[in-house]
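1. Got a predicted model here, sequence first, then my questions.
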Amino acid sequence: MLTIGGVIGTGLFLGSGLAVSMAGPSVLLTFAVGGLLAIALTYAAVEMAVAHPGLHGFGAIAHRYLGPLAGFTQRWLYWGVVAISTGTETVAVGIYVRYWWPQVPLWIPVALAATAIIAVNLFPVRSFGTVEYWFSSIKVAAIVVFLVLGAVLVTVGLPGQPATGLSPVTDAPSYLPHGLTGLVVALIVATFSFGGTEALALTAAESADPGRDLPRAARTTILRVFLFYLLSMVVVVSVSHAVGQAPDGALTASPFVLVFAWTGIPAAAAVMNFVVLTAALSALNTVFYVSTRTLHSLAVDGQAPAWARRVNRHGVPVNAIAASAIGLPLAVTVSLVSPDDAFAKLLGIVLFGAALTWILIFATHVAFRRRRSADETRRSPLSLPGGWRTSAAAAVAMATVVVSMLFVDIFRVAWTVGAPTVLVIVVTYTLTRTVLRKRSRA
């Protein structure tokens, strides 16, 4: 449920509208590619986490297999990504609330959501797990209902709405309405719509039996997520083309909500908006949990201030929670200053770091597999098919996605913010190592 909660969220329910608007029916191809990369990432991350349950996250594993600079960069970069992602999810919550009450200033629901999620994460991890379980259960059930209604609408139709069929997908007038640029934009959005799959590996330290629990979760949940995404996009594309409508990419409403509005079922649209609101809260809950544990991991390994390592009597890293909340006031500020494009601005900041994080995970898995014996790999409860070769190919694919951002206007900001951030992390590591060496000599 942690994996489902982290993945099925804003990327699918809101960001997919941008992908559909840019790629049309070809969006199915982009989500298939993104899903395959996500499956490979999940298997690679979980395989390493199960082999090293005592290491705190894949940043520590990168430290072991790629060296201290890679580990330092991985964890601080990932922490920044997920910390800012909390702001992205919080803004999405505000957008969904304004579907019902458009006159409400965006910053108000954003601030309320931020306060609530901090409160939930201050409770012990069992409480977090319970909340996330129910959040995920609601949206999984809703997606199943959406797919059932979508299948009925596509095949036999609904009252007042004839069957759409699959002709909008199979006989579209244009599979690339915005050319190659539209396909690239959709691929970038689709790939990172699966962001969060790596969070499953971070639960190893708090799982009763990671060798049993994590492989089982990886096998069962990632396949479900993959099918949910693809089938949902089939419904959205079929219905939108059949009724002569399409998401405009403005990110003011979920395409899942628009489908029911277009087909004349406003009550279902309102219910679905509640579901996507729940999905955003669920994803927000997960990414905030992951950001706090990442910072705590850094402190445990001496790569962050010692105060971030402290926990209360329930084992909750309260100081790390306070520091990781940086994305929440940022979301409130951006929503107050620039409400019309708050989500797009925060999304652009996140994309670059997320891409590099995935590349580093794949690179770590390449080194991990090349050091393991055939017997160790055979005895592993979960192994990525194709081994290091699959990870190497996936890393190249991700690098291609990163480079393509330079040629897309709406994502070029990712390089503008991301490249200097990486440079700061590397310089900080170098300065820290220099200071520590001088102290040890003294």
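-> Received, thanks. Numbering: from 1, shown residues only.
2. rest of the way, CA atoms for contacts and neighbours
-> OK.
3. could you point out which element follows the longest helix along the chain?
-> Ranked by number of residues, the top helix in the chain under DSSP state H is helix 266-300. The helix or strand immediately downstream of helix 266-300 is helix 318-324, counting by DSSP states H and E.
4. And the contacts of that next one?
-> By CA atoms under 8 Å, 6 or more residues apart in numbering, the residues outside helix 318-324 that reach it are 79, 83, 118, 121-122, 288, 291-293, 295-296, 307-312.
5. ok, second structure coming up, stack it against the first:
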Amino acid sequence: MPKTVDEIVAEGQLQRRLTNRHVQLIAIGGAIGTGLFMGSGKTISLAGPSVVVVYTLIGAVLFLVMRALGEVMLSDLSYKSFADVAADLVGPWAGFLTGWTYYFSWLVTAVAEVIVITGYVRFWWPGVPLWLPPVVTVALLLSINLTTVKAFGEIEFWFSIIKVVAILALVAVGVAMVAVGFTAPNGAVASVTNLWSDGGFFPRGFDGFARAFQIAVFAFIGTELIGTTAAEAKDPHVTLPKAINAIPVRIVLFYVGALTAIMMVTPWREVSAENSPFVSMFALAGLGVAASVVNFVVLTAAASSANSGLYSTSRMLYGLAWAHQAPRVFKRLSGRSVPGWSLLVTCVGLLTSIPLMSLSGSIMSAFTTVTTVASVLFIVVWGVIVVSYLRYRTRYPERHEASAYKVPGGRAAAWASLAFFAFVAWTLTLAQDTRQALLASPLWFAAMAVAWVVHRRRARR
């Protein structure tokens, strides 16, 4: 019988050393990365000002999904992650699929972060070799994650603080530029009317609005890190609800607020799909020094998100090993109680960013392909969380009745979330670049089906 988290903790393995502030900022650090800082340039060019509606809708649905995850995990603290939740409530095959899909999803996501880190570095040094930024980034992330989990939490806390302060500062500067009627060298005037004066609020119609969902969904990847930290949180009954309940505020401030400020200062048609709109906003305004500062901030943001991904994947691989669904070597912890072998294998995977960039026409092309695959896989993971919640309501009605953290809307909200994910999957078929990646995604699930059959046969022996 698998050991509970508390049994593992008692044996001196995973340690409950993440405090409330660590859990809060890890959740923010994972969710605010290149999907917002880099990818929002493409979403703005596709949808125009209506992109804020896209981010708001996705954020609202994911808030419900995280509430569902929170209710289920708090109902039984023996769950180490949502892979355990899926295994218990849906079936062992679902736990196997969810655990490995989540691992691969975050690996792909971290590869995307490393790709755009290369782009940010080339903002300063255009001639830097493509292989150098990924190698340096991976070496740095590995050294950080091989320290204790408390040290990781502390580093991620400060990484995330930089992002939060930068976004708030950008919003404040944007509002100030609108207030004084700032005029850029190209004649563009900062004004609230930029949100509707050029083609209206939906200038690209429904088609452009729908196409924006792919990159926008990627921007929210990492929200579920709240569930991954449960095994190492000091007081999950307090920290998890606080982190989940903060999601709506994060959406308004960091997504809607930042993108609104950018489009008020920079007319949406002036926003490049190939570059970070956060950097471009200041560059267009002729504030070169500020653009360099913002480029440093978004580079830090990408490193922070990749750092969160490395943390998440290593813990998921560790959990899979304890569930006898991954090689036993990944059960080993270092003297500092971190899964060292899981970290090493994942870091090697991050270096695939080098051939991807070499084979793609541009950094954004490689980024779009990788993020589409990641988005499809994360939609599946989020969907499994919702299905697990529905099964929990059926199998354990007494737990639901006793819960002090029920999902707003209950079953109706869960079914609405599943319908929304089906809609987002459909939007991935609208563009050639996302369609190709979508069609390639079933290869992963075919591989998982074969792996599950092999795993079951070995288990029977």
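-> Cool, got the structure. Just so it is clear, the model here is predicted, and its values are computed rather than measured.
6. Tell me how many other residues crowd the aligned partner of residue 233 of structure 2 in structure 1.
-> Mapped onto structure 1 by TM-score structural alignment, residue 233 of structure 2 lines up with residue 207. When neighbours are counted by other CA atoms under 10 Å, residue 207 of structure 1 registers 13.
7. what about the closest residue to residue 207 of structure 1 other than its chain neighbours, helix or strand, and which?
-> Leaving aside its sequence neighbours, residue 207 of structure 1 sits nearest to residue 213 (CA to CA, 6 or more residues apart in numbering; 7.3 Å). Element membership for residue 213 of structure 1, per DSSP H and E: helix 210-242.
8. Please name every helix or strand in contact with that helix.
-> helix 2-7, helix 27-51, helix 125-155, helix 167-170, helix 255-262 (3 or more CA pairs under 8 Å, 6 or more residues apart in numbering; DSSP states H and E).
9. Please render those helices as CSV that adds mean neighbour count and distance to residue 325 of structure 1 to the earlier fields.
-> Output for those, formatted as CSV (neighbours: other CA atoms under 10 Å; distance: least, CA to CA, whole Å):
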stretch, mean neighbour count, distance to residue 325 of structure 1
helix 2-7, 27, 17
helix 27-51, 23, 25
helix 125-155, 18, 16
helix 167-170, 16, 42
helix 255-262, 23, 29
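10. Make JSON lines out of those and add distance to residue 184 of structure 1.
-> What follows is those, written out as JSON lines (distance: least, CA to CA, whole Å):
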{"stretch": "helix 2-7", "distance to residue 184 of structure 1": "21"}
{"stretch": "helix 27-51", "distance to residue 184 of structure 1": "9"}
{"stretch": "helix 125-155", "distance to residue 184 of structure 1": "27"}
{"stretch": "helix 167-170", "distance to residue 184 of structure 1": "19"}
{"stretch": "helix 255-262", "distance to residue 184 of structure 1": "20"}
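11. Tell me which of those helices sits nearest to residue 440 of structure 1.
-> helix 27-51 (32.2 Å; CA to CA).
12. Where in structure 2 does the closest one align, residue-wise?
-> Counting by TM-score structural alignment, helix 27-51 of structure 1 corresponds to 51-75 in structure 2.
13. Mean per-residue distance, that stretch versus structure 1.
-> Stretch 51-75 of structure 2, aligned to structure 1 and superposed, deviates on average by 1.5 Å (mean CA distance after the TM-score superposition for structure 1).
14. so how far is that stretch from its chain's centroid?
-> The chain centre lies 13 Å from the centre of stretch 51-75 of structure 2; the measure is CA atoms, centre = their mean, to the nearest Å.
15. Help me confirm that residue 422 of structure 1 comes into contact with residue 76.
-> No: between residue 422 of structure 1 and residue 76 there is no contact under CA atoms under 8 Å: 9.3 Å.
16. Comparing those two, which shows the higher neighbour count?
-> residue 76 (21 against 18).
17. And residue 284 of structure 2, how far from residue 60 of structure 2?
-> Distance, residue 284 of structure 2 to residue 60 of structure 2, by CA to CA, to the nearest Å: 32 Å.
18. And residue 344 of structure 1, what's its match in structure 2?
-> Residue 344 of structure 1 maps onto residue 368 in structure 2, by TM-score structural alignment.
19. Please apply the same query to residue 218 of structure 1.
-> Residue 218 of structure 1 maps onto residue 244 in structure 2, by TM-score structural alignment.
20. So that match is in contact with residue 226, correct?
-> Yes: counting by CA under 8 Å, residue 244 of structure 2 touches residue 226, with 7.4 Å between them.
21. So which of these two has more stuff around it?
-> residue 226 (26 against 23).
22. right, so of the helices and strands packed on helix 210-242 of structure 1, which gets closest to residue 181 of structure 1?
-> Going by CA to CA, the one of these nearest residue 181 of structure 1 is helix 27-51, 12.5 Å.
23. Would you mind getting the angle between that closest one and helix 210-242?
-> Taking axes from the mean of the first three to the mean of the last three CA atoms, to 10 degrees, one finds helix 27-51 of structure 1 and helix 210-242 inclined to each other by 170 degrees.
24. what's helix 27-51 of structure 1 packed up against?
-> On a contact count with 3+ CA pairs under 8 Å, 6+ apart, helix 27-51 of structure 1 meets helix 57-66, helix 179-193, helix 210-242, helix 342-371, helix 387-404.
25. cutoff 10 Å now
-> Applying 3 or more CA pairs under 10 Å, 6 or more residues apart in numbering; DSSP states H and E, one finds that helix 27-51 of structure 1 contacts helix 16-23, helix 57-66, helix 179-193, helix 210-242, helix 342-371, helix 374-379, helix 387-404.
26. looking at the ones you listed, which is buried most?
-> Among the helices and strands packed on helix 27-51 of structure 1, helix 16-23 has the highest mean neighbour count (mean count of other CA atoms under 10 Å), at a mean of 27.
27. how far apart are that helix and its match in structure 2?
-> Mean for helix 16-23 of structure 1 is 0.4 Å (mean CA distance after the TM-score superposition for structure 1).
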